[in-house]
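In: Dropping a prediction and its sequence here:
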Amino acid sequence: MATTAHRRRPELAAFLRSRRARVQPADVGMPPGLRRRTPGLRREEVAQLSGVGVTWYTWLEQGRPINASAQVLDAVARTLMLDPPEREHLYRLAEVPFAPIPEGLSRSVGAEVQGIIDALDPLMAVVYTSRYDVLATNTAYRDLFLVPETVRIGVPNVLWTLFTISQEACPVVHLQRELPVMVATLRSSYGRHVGEPAWEDFIRALSQASPYFARLWASGAVAQPGPRVKTFRHEAVGELRMTSQSLSIDGMPEARIVVYTPEDERTRERVALLREHRQRLWPVAEEEATEIIREWNTRNPAL
């Protein structure tokens, strides 16, 4: 541990010096001044603009073993005009847990990601945020989950749907086993968003809509996402035992592709049958599902 820290500090010093050198006084609303022997801002200017002491910032840039808080690093990052990858790099070098800026998190997926999940058909695939908001789905996923009651609920969020849908319409079997794990996974993500209005409003509203969610949330259980075998039901083909696997997406730190693969041969055959007939329990227009997701993301701009 000490050896790693010893190696990171010189890298941190070099990184800060290089970023400081590229920011001109005019970039931050300062007069150019006279007799600048080096390009970019001076150390004292970075300290002043960041609201930290000159000595402290000098020690930080010299790679001395001083502690830095996330708030101070954010202030320095703003002064040095760091982009998201550079900000994350600064955190790593300073050995401070990295938290993405909520405003910078994507609320939609590009054509490349949509193409990937479409190509996975007949496997069910969906893009979730860390709050279980649905950003994109493929046809196989919609075959199973896009039922009329889901559309009437009008909230493309898996947790909200599962806690408010009727038992008869719900495609997930063993809810009493699955929901506690999902809520515990939600709480592990919530730690990065405590106090954010969008998250606090979501937790409060779902707690009011579902006393069961409120009880699970109050338990304080925490879990990390991971592969799980889940059982679903479809009126046309019966039960499906599927293994869920999460895949990260470059540039979307709090979103993930979740793919469901058949756990046994019987499920594999039933999934193939679903694709062959492409039948839903009820005819729901693809455009209607897309519009629900679009409206939800418009109303909830931050995760």
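Out: Okay, I see it. Just so it is clear, the structure is predicted and the values come from calculations on it, not from any experiment.

In: contacts and neighbour counts: CA atoms only from here.
Out: Noted.

In: For residue 140, which non-adjacent residue is spatially closest?
Out: Closest residue in space to residue 140, ignoring its immediate chain neighbours: residue 124 at 4.8 Å, by Cα to Cα, 6 or more residues apart in numbering.

In: same deal with residue 129?
Out: Once flanking residues are discounted, residue 129 sits nearest to residue 255: 4.1 Å by Cα to Cα, 6+ apart.

In: What residues of the helix or strand that contains that neighbour count as buried?
Out: Using DSSP states H and E, residue 255 sits within strand 252-262. Across strand 252-262, burial judged by 16 or more other Cα atoms under 10 Å covers 252, 254-262.

In: and if you look at stretch 275-291?
Out: So, applying 16+ other Cα under 10 Å, buried residues of stretch 275-291: 280, 289.

In: any residues touching that stretch, and which ones?
Out: By Cα atoms under 8 Å, 6 or more residues apart in numbering, the list of residues contacting stretch 275-291 from outside reads 121-122, 140, 143-144, 146-148, 151, 234-236.

In: who wins for neighbours among these?
Out: residue 140 (25 neighbours; other Cα atoms under 10 Å).

In: What lies in contact with whichever strand or helix holds residue 231?
Out: Using DSSP H and E, residue 231 maps to strand 228-234. Residues lying outside strand 228-234 but in contact with it, judged by Cα under 8 Å, 6+ apart, are 144, 171-174, 178, 239-245, 263, 281.

In: Which of those residues fall in helices?
Out: Judged by DSSP state H, the contacts of strand 228-234 include 144, 178 as members of helices.

In: any idea which of the contacts of strand 228-234 is the one closest to residue 95?
Out: residue 245 (29.7 Å; Cα to Cα).

In: residues contacting that closest one?
Out: In this structure, residue 245 makes contact with 226-228, 258-260, judged by Cα under 8 Å, 6+ apart.

In: take a look at this one as well, against the first:
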Amino acid sequence: MSVNTARSLGDFLRSRRTRLDPASFGFSGRRRTPGLRREEVAVRAHISPTWYTWLEQGRGGAPSAEVLDRISGALMLTDAEREHLFMLGLGRPPEVRYKSVDGVNPRLQRLLDSLDASPAIIKTATWDVVAWNDAAAVVLTDYDELPVGQRNILQFLFRNPDVRAKQHDWENVARFVVGAFRADVARAGLVSEVGELVNALRTTSAEFDALWQDNEVLGHGEGDGVKRLLHPTLGSIELEYSAFSVDGRPDLSLIVYAPLDDEVARQIRALAAQCRRRRVTGKAPEKDMSLE
């Protein structure tokens, strides 16, 4: 760690320490300066007061990830502040801390809904779909009809014959999904958490078992970036897909499928509008002859 980086780390620690209210942590006594004392931070972080003092003074050397995590907890840092702490101390972001997700905030849902002709989903690091738009419901899967615990992309692909029948080249799609899934769960430190899902799929699908044993690792950017589907209404269609991390939530990914054909986009928009009306009114809409 360079002298300038060490000094920046010390300045950051000091600024976060002095903003904390001692009384809220059970510390009392008169103080010359605001915030916690260095010794109090060290006690909360379960590290040596001398070592912490050296870090603030820019002469402690490079701390370990474990020490930075303890200090982050002691200083009550936000996720963004914790990432900044790791960048200063180790020159890299921390490992992703996985959070269970039941849905997304209204801002993200509005973003999805604005993509009226492009199917879009938000998935977790374990490939559970937690949010989607109407275009995704009519082109990919109507996730709203499935229980929360059954909205996993790998389960769709290897257990749902309707989803499998939609894939233009199921074998290559399956290989990509398994390789990208393996990379995502390892990056998020969730290998043990997905053990039950993986074991169940290996038991029920010989194809998944063979792909899993290949140990192939793939990134979302690999391949030609085009998803080809055999849709029961739209026929053979091509969608260009892109994946994005969700700001402030590195454990979530936004995937958008943009139709390559203007006529297909028009038809998806019409189907999505029907889906939206059905959801609002609870009634099946009249058949749209424009889709013929």
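Out: Received, thanks. What you see is a predicted model; the values in this text were computed from it and never measured.

In: Apart from its neighbours in sequence, what residue is nearest the alignment partner in the second structure of residue 254 of the first structure?
Out: In the second structure, the residue matched to residue 254 of the first structure (TM-score structural alignment) is residue 251. In space, and not counting its chain neighbours, residue 251 of the second structure is closest to residue 125: 5.3 Å by Cα to Cα, 6+ apart.

In: Count residues in the vicinity of that neighbour, would you?
Out: Residues near residue 125 of the second structure, counting by other Cα under 10 Å, number 25.

In: Trace it over to the first structure, please.
Out: Aligned by TM-score structural alignment, residue 125 of the second structure pairs with residue 130 of the first structure.

In: Compute the number of surrounding residues for the aligned residue in the first structure for residue 77 of the second structure.
Out: In the first structure, residue 77 of the second structure lines up with residue 82, judged by TM-score structural alignment. Residue 82 of the first structure has 18 neighbouring residues, counting by other Cα under 10 Å.

In: and if you look at the one 3 residues further on?
Out: Burial measure for residue 85 of the first structure: 10 neighbouring residues, criterion other Cα under 10 Å.

In: Could I get the buried residue list for the strand or helix carrying it?
Out: Taking DSSP H and E as the criterion, residue 85 of the first structure maps to helix 84-94. In terms of neighbour count (16+ other Cα under 10 Å), helix 84-94 of the first structure has its buried residues at 87-91, 93-94.

In: For residue 75 of the first structure, see how far away residue 41 of the first structure is.
Out: From residue 41 of the first structure across to residue 75 of the first structure, the span is 15 Å (Cα to Cα, to the nearest Å).

In: who's more crowded, these two?
Out: Neighbours were counted for residue 41 of the first structure and for residue 75 using other Cα under 10 Å; residue 41 has more, 24 against 17.

In: Show me the helices in the first structure, by range?
Out: Using DSSP H, helices in the first structure cover 2-22, 43-50, 54-61, 70-79, 84-94, 111-119, 139-145, 148-153, 158-164, 175-190, 197-209, 211-219, 265-277, 286-299.

In: relative to helix 70-79, how tilted is the fifth one?
Out: In this case it means helix 84-94 of the first structure. Taking axes from the mean of the first three to the mean of the last three Cα atoms, to 10 degrees, helix 84-94 of the first structure and helix 70-79 form an angle of 140 degrees between their directions.

In: Tell me roughly how far helix 84-94 of the first structure lies from the second structure on average.
Out: For helix 84-94 of the first structure, the mean distance to aligned residues of the second structure following superposition is 1.3 Å (mean Cα distance after the TM-score superposition for the first structure).

In: Other residues contacting that helix?
Out: The list of residues contacting helix 84-94 of the first structure from outside it, by Cα under 8 Å, 6+ apart, reads 8-9, 11-12, 15, 68, 70, 73-74, 77, 97-98, 100.

In: and residue 75 of the second structure, how many neighbours?
Out: A count of nearby residues for residue 75 of the second structure, using other Cα under 10 Å, gives 22.

In: likewise residue 54 of the first structure?
Out: Here the number of neighbours of residue 54 of the first structure (other Cα under 10 Å) works out to 16.

In: Now for the alignment partner in the second structure of it: which residues touch it?
Out: Counting by TM-score structural alignment, residue 54 of the first structure lines up with residue 49 in the second structure. Neighbouring residues of residue 49 of the second structure by Cα under 8 Å, 6+ apart: 38-39, 42-43.

In: Most neighbours among those residues, please name it.
Out: Neighbour counts for the contacts of residue 49 of the second structure peak at residue 42, which has 20 neighbours (criterion: other Cα under 10 Å).
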